[in-house]
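S.K.: Turn this into a structure:
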Amino acid sequence: MPDAGRTAEHEPALAGSGDIVFADTITVLPDDAPGAVVICGSHSGRYPGYLAARSGVRAVILCDAGIGRDEAGIGALPYLDGLGIAAAAVASTSCRIGDTADMVARGRISAANAVAQRHGVEINMPTMAAAELLRAAPLRSVMPPALGEARSLARDGGGRRIWLVDSAALVEPGDAGHIVVTGSHGGLVGGRPEKALKVDAYAAVFNDAGVGVDQAGIARLEVLDRRGIAAFTVSAASARIGEARSSFEDGEISVVNRIAERLGARPLTPARDILLAWADTPDRP
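M.R.: The predicted structure is shown next:
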């Protein structure tokens, strides 16, 4: 396992029992998250694990995002295990990704790291039952080394830019009119349509997070269609969630919205091929 920073053997466990707090995305945690058990609608990839550790949580429960390629959808669990922090994931087939209220209402645990298991967390346990157990988990004082998300250009010059951003939170105003390939899931954060994408890009790509219950993992596509933005998801089985470069280089298209279909995107084809073609396509009428 890669070095995740100071491990449980090198840091004391702090006393006390944590509260339970809620967040639809790990990129915006409430002020009372430090020392608490956080139930969060984000995928449980490695970077969300880093953000949880950096925020000083006692424990975190995220969504497994269909687990997917190289088990990237639960990469936070071994990462946090190395830091002595309890972590678990709920099945995307049991509740809507990005929707913490639904995680609480319907979510069932699909995976847990060793720290969480030692505190009684088991597969198929309801979300809140697991969270209650994790209130007694150790609070570790850790300073994980920086694990920065990537934002880079896959293509520049001669047409539209193709931006690779590991999280949709990294989209910038200047991305309007260009192509944005994200490592984020294709669900709506908190079920809020206005959170689908920060800018009016020419096109946007997301990971389908295994699609999941109520087709939550692809919910952004229809919203972006109404905004005039071509969008599709790549399958979680083909690309590592949380890694935009994997979406671009490895991703196989799984679901397309109407605009993307009119522009030639089709399921079961390589994402890279259609994105490079779109980069040189004249503005659509």
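S.K.: make it CA atoms for all contacts and neighbour counts henceforth
M.R.: Will do.
S.K.: need the strands for the stretch 51-200 of the chain, in chain order.
M.R.: Secondary structure of the stretch 51-200 of the chain by DSSP state E, counting those that start in this stretch: the strands cover 59-63, 86-90, 109-112, 139-140, 151-155, 162-165, 179-185.
S.K.: now those strands in TSV, with mean neighbour count and distance to Ala230?
M.R.: Below are these laid out as TSV (neighbours: other Cα atoms under 10 Å; distance: least, Cα to Cα, whole Å):
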stretch	mean neighbour count	distance to Ala230
strand 59-63	33	26
strand 86-90	32	30
strand 109-112	24	33
strand 139-140	26	44
strand 151-155	15	18
strand 162-165	25	14
strand 179-185	29	9
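S.K.: For the comparison step, fold the sequence that follows:
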Amino acid sequence: MEIPEGVVLLDSLGDLQPENTCPVLVCGSHCGGNKALAQQVKNCHVQVVFLNSAGIGKNQAGIKGLSYYEAEGVLACAVDHNSAEIGISRDTWESGIISHMNSLAKAAGIQIGDSVKETISKIMHTVKNPSLSKTHKNSECTTGNDIKDNDSKADLKKQTQTQVDGISITITDSITFLNQNNSGDIVVCGSHGGMSAGHYAQKHGVKAVFFNDAGIGKNKAGVKSLESLSQAGILACTADCMSAEIFNGMDVLENGILTVCNQLAKSRNIKESMTVKEAIKLLK
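M.R.: A predicted model of the protein is given here:
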């Protein structure tokens, strides 16, 4: 089945740009978030969004974004993290099964257990598609993927600098909030450890990174980037989604318990079941 007109697939919300004209977003990112993130998605002309439940996790952080999207008038659904690989939008589109939704989705007749494809076919006639306006010369949606970091997202891209046992740490809620100044940093973030997140870690050349495991999920997608990061010379670990909230870098630092460590981490005697802070202390 071809992707319907007006639908865009993105592996990461970090790839979404204000120039987007697709009203329906099928995204590999988690369904966590906050008011600012939901506002950003709305400001990028998204009316409907499908995201990953990320194991739901501590304080239901993996689906916390549903209410924020609803407040912005965005119909939002989360797919079961065991039905589709987190960080892989194509799998969300092809295999995603709805596990949670906001009241806008319920009002549209969407039900738990529906597939993403079924859901989109059910609601597509109700969605206004700006890509069909006369200002656009073709029928394909614009996502702005060729545009570099956009200043309109600067208010979201918050980082905190701290130290653990004298070791400097960069804390951020999302790996997508990093920039060229983070090269060589030890990063603790609230992102999942999937392939799209690993891409950002490599892009910015971090020294080490601690992720949330997002429930690990289908085909171990929540930790899938760790091996490739080790090959790229980046030490990487994931924290149990039940020990720390996804999209909450500070909680990962303060409360995260390690579930998976790559070979570089193991070579520094970092092991599963350690706290994130215990692991960082071994990076001296």
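S.K.: Helices of structure 1, residue ranges please.
M.R.: Under the criterion DSSP state H, structure 1 carries helices at the ranges 46-54, 76-81, 100-106, 114-118, 127-134, 220-226, 244-250, 258-262, 271-279.
S.K.: now these in JSON lines, with mean neighbour count?
M.R.: Written out in JSON lines, the entries for those read as follows (neighbours: other Cα atoms under 10 Å):
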{"stretch": "helix 46-54", "mean neighbour count": "23"}
{"stretch": "helix 76-81", "mean neighbour count": "26"}
{"stretch": "helix 100-106", "mean neighbour count": "20"}
{"stretch": "helix 114-118", "mean neighbour count": "21"}
{"stretch": "helix 127-134", "mean neighbour count": "22"}
{"stretch": "helix 220-226", "mean neighbour count": "22"}
{"stretch": "helix 244-250", "mean neighbour count": "24"}
{"stretch": "helix 258-262", "mean neighbour count": "17"}
{"stretch": "helix 271-279", "mean neighbour count": "18"}
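S.K.: Put together CSV for those helices, with distance to Gly148 of structure 1 on each row.
M.R.: Output for these, formatted as CSV (distance: least, Cα to Cα, whole Å):
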stretch, distance to Gly148 of structure 1
helix 46-54, 8
helix 76-81, 14
helix 100-106, 25
helix 114-118, 25
helix 127-134, 27
helix 220-226, 25
helix 244-250, 13
helix 258-262, 31
helix 271-279, 24
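S.K.: Leaving out chain neighbours, which residue sits closest to the residue positioned nearest the centre of structure 1?
M.R.: Centroid-nearest residue in structure 1, with Cα atoms, centre = their mean: His43, separated by 3.5 Å. Distances taken as Cα to Cα, 6 or more residues apart in numbering place Cys63 nearest to His43 of structure 1, at 4.7 Å, with adjacent residues excluded.
S.K.: what's the counterpart of that neighbour in structure 2?
M.R.: By TM-score structural alignment, Cys63 of structure 1 lines up with Asn52 in structure 2.
S.K.: Please tell me how far that match sits from Asn269 of structure 2.
M.R.: 32 Å (Cα to Cα, to the nearest Å).
S.K.: what's the answer for Ala232 of structure 2, then?
M.R.: 19 Å.
S.K.: Ser110 of structure 1 against Asn124, yeah?
M.R.: Yes: with contact defined as Cα atoms under 8 Å, Ser110 of structure 1 reaches Asn124; the gap is 6.1 Å.
S.K.: Same list (the strands of the stretch 51-200 of structure 1) but as a markdown table, adding distance to Gly217 of structure 1.
M.R.: What follows is these, written out as a markdown table (distance: least, Cα to Cα, whole Å):
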| stretch | distance to Gly217 of structure 1 |
| --- | --- |
| strand 59-63 | 11 |
| strand 86-90 | 14 |
| strand 109-112 | 17 |
| strand 139-140 | 32 |
| strand 151-155 | 22 |
| strand 162-165 | 18 |
| strand 179-185 | 6 |
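S.K.: wait, what's in contact with the counterpart of Asn124 of structure 1 in structure 2?
M.R.: Using TM-score structural alignment, the partner of Asn124 of structure 1 in structure 2 is Gly113. Taking Cα atoms under 8 Å, 6 or more residues apart in numbering, we find Gly113 of structure 2 in contact with Ile97, Ile98, Ser99.
S.K.: can you count the residues close to the residue lying closest to Tyr50 of structure 1 once chain neighbours are set aside?
M.R.: In space, and not counting its chain neighbours, Tyr50 of structure 1 is closest to Leu147: 6.8 Å by Cα to Cα, 6+ apart. Leu147 of structure 1 has 13 neighbours, counted by other Cα atoms under 10 Å.
S.K.: from memory Leu147 of structure 1 sits against Ala52, does it?
M.R.: No: with contact taken as Cα under 8 Å, Leu147 of structure 1 and Ala52 are classed as non-touching, separated by 11.8 Å.
S.K.: just to revisit the earlier point, so how far is Ala131 of structure 1 from the residue nearest to His43 of structure 1?
M.R.: Where Ala131 of structure 1 is concerned, Cys63 of structure 1 sits at a distance of 14 Å (Cα to Cα).
S.K.: ok, back up a step: pick out whichever of the contacts of Gly113 of structure 2 sits closest to Val187 of structure 2.
M.R.: Here the nearest of the contacts of Gly113 of structure 2 to Val187 of structure 2, counting by Cα to Cα, is Ser99; it sits at 31.0 Å.
S.K.: and the closest one, what pairs with it in structure 1?
M.R.: Structural alignment (TM-score structural alignment) places Ser99 of structure 2 against Ser110 in structure 1.
S.K.: Would you enumerate the residues in contact with that match?
M.R.: Asp64, Ala88, Ala89, Val90, Ala91, Ile123, Asn124.
S.K.: conserved subset of those residues in structure 2?
M.R.: Of the contacts of Ser110 of structure 1, the ones still in contact in structure 2 (both residues aligned by TM-score structural alignment, their matches' Cα atoms under 8 Å) are Asp64, Ala88, Ala89, Val90, Ala91, Ile123, Asn124.
S.K.: Spatially nearest residue to the alignment partner in structure 2 of the fourth one (excluding sequence neighbours)?
M.R.: I take that to be Val90 of structure 1. Under the alignment defined by TM-score structural alignment, Val90 of structure 1 is paired with Val79 of structure 2. Residue nearest to Val79 of structure 2 in three dimensions, not counting chain neighbours: Ile98, with 4.3 Å by Cα to Cα, 6+ apart.
S.K.: and the one you found, what does it touch?
M.R.: Counted by Cα under 8 Å, 6+ apart, Ile98 of structure 2 has contacts Cys77, Ala78, Val79, Asp80, Gln111, Ile112, Gly113, Asp114, Ser115, Val116.
S.K.: mind checking how far the alignment partner in structure 2 of Val199 of structure 1 is from Leu178 of structure 2?
M.R.: Using TM-score structural alignment as the criterion, Val199 of structure 1 maps onto His204 of structure 2. When distance is defined by Cα to Cα, His204 of structure 2 is 7 Å away from Leu178 of structure 2.
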